[in-house]
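>>> Sequence and predicted structure, then a few things I'm wondering about:
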Amino acid sequence: MKKILTSILMIAFALCLGGCDLPWQKQAADTTEKAQTIESSKVKGTMEGMKLTVGVSDEMAPFSFYNEEKKELEGFDIEILKGISDYLGFKYETKILSMQEIEEQIKSGDIDFAIAGISITDDRQEEFDFTDSYYENTISMAVNKDSGIEDRKDIQGKIIGVEEGTANARYVDEYMKEGNTVKYFSSMEEVFKNLEEGKIDVTFYDTTGVDYYLENHTDTNIEALSEELNSEQSNYGIMFAKGYKYLDHFNVSLQVLNTDGEYQEIKDRWIGTDN
């Protein structure tokens, strides 16, 4: 598990005595407060009796998607969510939402948090709290095979399709919009459909998602360019409203999943050992 969960050493975290705010939630440092280290075992089960509503995606394979045969949600994120729930003790119901709806409903309090392959971007961190990153990703360019695009410089003057409201759309708006036509879609399913049909030339999407699509669509008109765009703002985190009371509990539970090997088992099952 590369470079993730770095803000927690071992499986412990600092809590202020007397119920004060968590260190990273303070507006100013308070050097008079004493802190004690509480082991992860003292976090286990501390959210028992709670029923939380969780925003998820139903089309972001292999992280969170709807299995038509099983008639249920599954994927990497769904199993991470279950592992956290089992450790902290809360029960939950999932709510399938778009990224835009997730942001709106976290702000309104209609959902408690979201895990849906959500990139920890600078813009989002101004409005939301995140756990430490639980998965590192990169951005890939997927193109229609007849587009004539062989590398990034060939994109000039082409039609780019992206899912609206996502970190990838923001990347395109910031770096690729000039001189190109950008079309926005409500889902990656629509993006890939239009890319297959040649109605758009290229899309920018998380590398793991592109790889999964190509592995599961052998008869495809889409191919991935070899260049990957490395961006720290592609890393995934669980998203909460600002000042969420149990953020530290989630960070500890993620670290425990990593330490006890459950994280790697889930990752191997859904993403593979080479990613």
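In hand now; what should we look at?
>>> contacts, neighbours, all on C-alpha from now
Noted.
>>> and after the strand or helix carrying Lys193, which helix or strand comes next?
In this structure, Lys193 sits in helix 188-196 according to DSSP states H and E. The helix or strand immediately downstream of helix 188-196 is strand 202-206, counting by DSSP H and E.
>>> let's bring in a second one:
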Amino acid sequence: MKSVFTSAALLTAMALTGASQAQAETLTVATDPSFVPFEMLDQESGEMIGFDMDIIKEVAERAGFDYELRTMDFNGIIPAVQTGNVDIAIAGVTITDERAQIVDFSDPYYDSGLKVLVSADQEGVDGVEDLAGMRIGTKIGSTSYDFLQENLGDQAEITPYPGTSDMYMALLGGSVDAAFYDAPNVGYFSQTRGEGRVKVVGPLYEGQQYGIVLVKGSEWVEPVNEALAAMKEDGTYDEIHTKWFGSASE
């Protein structure tokens, strides 16, 4: 009888150890709920959906971790990863040398850039240089805000908004004359809620690449990169891209 209890105790200990290891594999992933169609709240299910959400789900499965999703304003995402309050972030975050000093990035998973958006009846705007003297909306903490500051500075009234919906509503309501932000998000809005009311003008500025953000020195950088590479190799990435943007990226 003693040996039976000993074996039972051993099995219980092993089960608890396994549960502990499984719990250690659960990472916290941050995202910004307002960056459509990369991440957005599905009003019917109450869950986050979008291109990035499909990407991180597939990456997590292949890299071998579970995750808990946490939404926050974009401006707080890099600090949250930097301080270790979250383990990973995916929110259309542009890879920059400045950010790479305080966090790690995966290999690029999306090519992007910046675009100008104006009212459908706006004339005479063919690029950023034509926005001098105008009111421009952009997003707090974004590379688009940095670009405007560097290229226009005091020549324009630059207003950073906490969310893209605020920025676009300001444009539709006449509070700003133009919006300047990431090309896929600008394009998506112009073809959905802004259709017939706004138009995208000018060239693509600052070719950029998005990366998954990880804590500096994270052990998950290599597994995440391997997962992304495998997804591109077997066609899974293209399937996800087509689902949200209508055609494969490569």
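In hand now; what should we look at? Everything numeric in this text was worked out from a predicted model, so none of it was measured.
>>> one step back: for the helix holding Lys193 of the first structure, give me the average deviation versus the second structure.
With mean C-alpha distance after the TM-score superposition for the first structure, helix 188-196 of the first structure departs from the second structure by a mean of 0.4 Å once superposed.
>>> helix or strand for the aligned residue in the second structure for Ile102 of the first structure, which one?
Aligned counterpart of Ile102 of the first structure in the second structure: Ile77 (TM-score structural alignment). Using DSSP H and E, Ile77 of the second structure sits in helix 77-82.
>>> Just tell me the aligned range of the next helix or strand after that helix in the first structure.
Toward the C-terminus, helix 77-82 of the second structure is succeeded by strand 88-89 as the next helix or strand (DSSP H and E). Under the alignment (TM-score structural alignment), strand 88-89 of the second structure falls on residues 113-114 in the first structure.
>>> Just list the residues touching the spatially most central residue of the second structure, thanks.
Centroid-nearest residue in the second structure: Ala91, 1.5 Å away (criterion: C-alpha atoms, centre = their mean). By C-alpha atoms under 8 Å, 6 or more residues apart in numbering, the contact set of Ala91 of the second structure is Ala30, Thr31, Asp32, Phe35, Phe38, Glu39, Asp52, Phe74, Ile212.
>>> how near is the fourth one to Ala183 of the second structure?
Right, the one you point to is Phe35 of the second structure. According to C-alpha to C-alpha, to the nearest Å, Phe35 of the second structure and Ala183 of the second structure sit 11 Å apart.
>>> Also the third one?
The span separating Asp32 of the second structure from Ala183 of the second structure equals 17 Å under the rule C-alpha to C-alpha.
>>> So for these two, which residue has more residues nearby?
Ranked by neighbour count (other C-alpha atoms under 10 Å), Asp32 of the second structure and Ala183 place Asp32 first, with 24 against 21.
>>> Translate that one into the numbering of the first structure.
Using TM-score structural alignment as the criterion, the counterpart of Asp32 of the second structure in the first structure is Ser57.
>>> circling back: now the helix holding Ile77 of the second structure on the first structure. Mean distance?
Aligned to the first structure and superposed, helix 77-82 of the second structure gives a mean residue distance of 1.4 Å (mean C-alpha distance after the TM-score superposition for the first structure).
>>> contacting residues around that helix?
In contact with helix 77-82 of the second structure (C-alpha under 8 Å, 6+ apart) are residues 30-32, 86-89, 99, 102-103, 213-216.
>>> got it, and stretch 2-16 of the second structure?
Against stretch 2-16 of the second structure from outside (C-alpha under 8 Å, 6+ apart): no residues.
>>> how far out from the middle of the chain is that stretch?
46 Å (C-alpha atoms, centre = their mean, to the nearest Å).
>>> Equivalent analysis for stretch 138-154 of the first structure, please.
Between the centre of stretch 138-154 of the first structure and the centre of its chain there are 24 Å (C-alpha atoms, centre = their mean).
>>> List the buried residues in that stretch.
Buried residues in stretch 138-154 of the first structure, counted by 16 or more other C-alpha atoms under 10 Å: Thr138, Ile139, Ser140, Met141, Ala142, Val143, Asn144, Lys145, Ser147, Ile149.
>>> Would you quantify the distance from the counterpart of Tyr205 of the first structure in the second structure to Ser3 of the second structure?
Alignment note: Tyr205 of the first structure maps to Tyr181 in the second structure; criterion TM-score structural alignment. Noted for Tyr181 of the second structure: a distance of 68 Å to Ser3 of the second structure, by C-alpha to C-alpha.
>>> who has more neighbours, the two?
Counting neighbours by other C-alpha under 10 Å for Tyr181 of the second structure and for Ser3 shows that Tyr181 has the greater number, 25 against 8.
>>> need the contact list for the more buried one.
Leu114, Lys115, Val116, Thr138, Lys139, Ser144.
>>> ok, now with 7 Å
Going by C-alpha atoms under 7 Å, 6 or more residues apart in numbering, Tyr181 of the second structure touches Leu114, Lys115, Val116, Thr138, Ser144.
>>> Which of those residues are conserved in the first structure?
Retained in the first structure by both residues aligned by TM-score structural alignment, their matches' C-alpha atoms under 7 Å are the following of the contacts of Tyr181 of the second structure: Leu114, Lys115, Val116, Ser144.
>>> ok so the first one is a strand residue?
By that I understand Leu114 of the second structure. Yes. Judged by DSSP: H, G, I helix; E, B strand; the rest coil, Leu114 of the second structure forms part of a strand.
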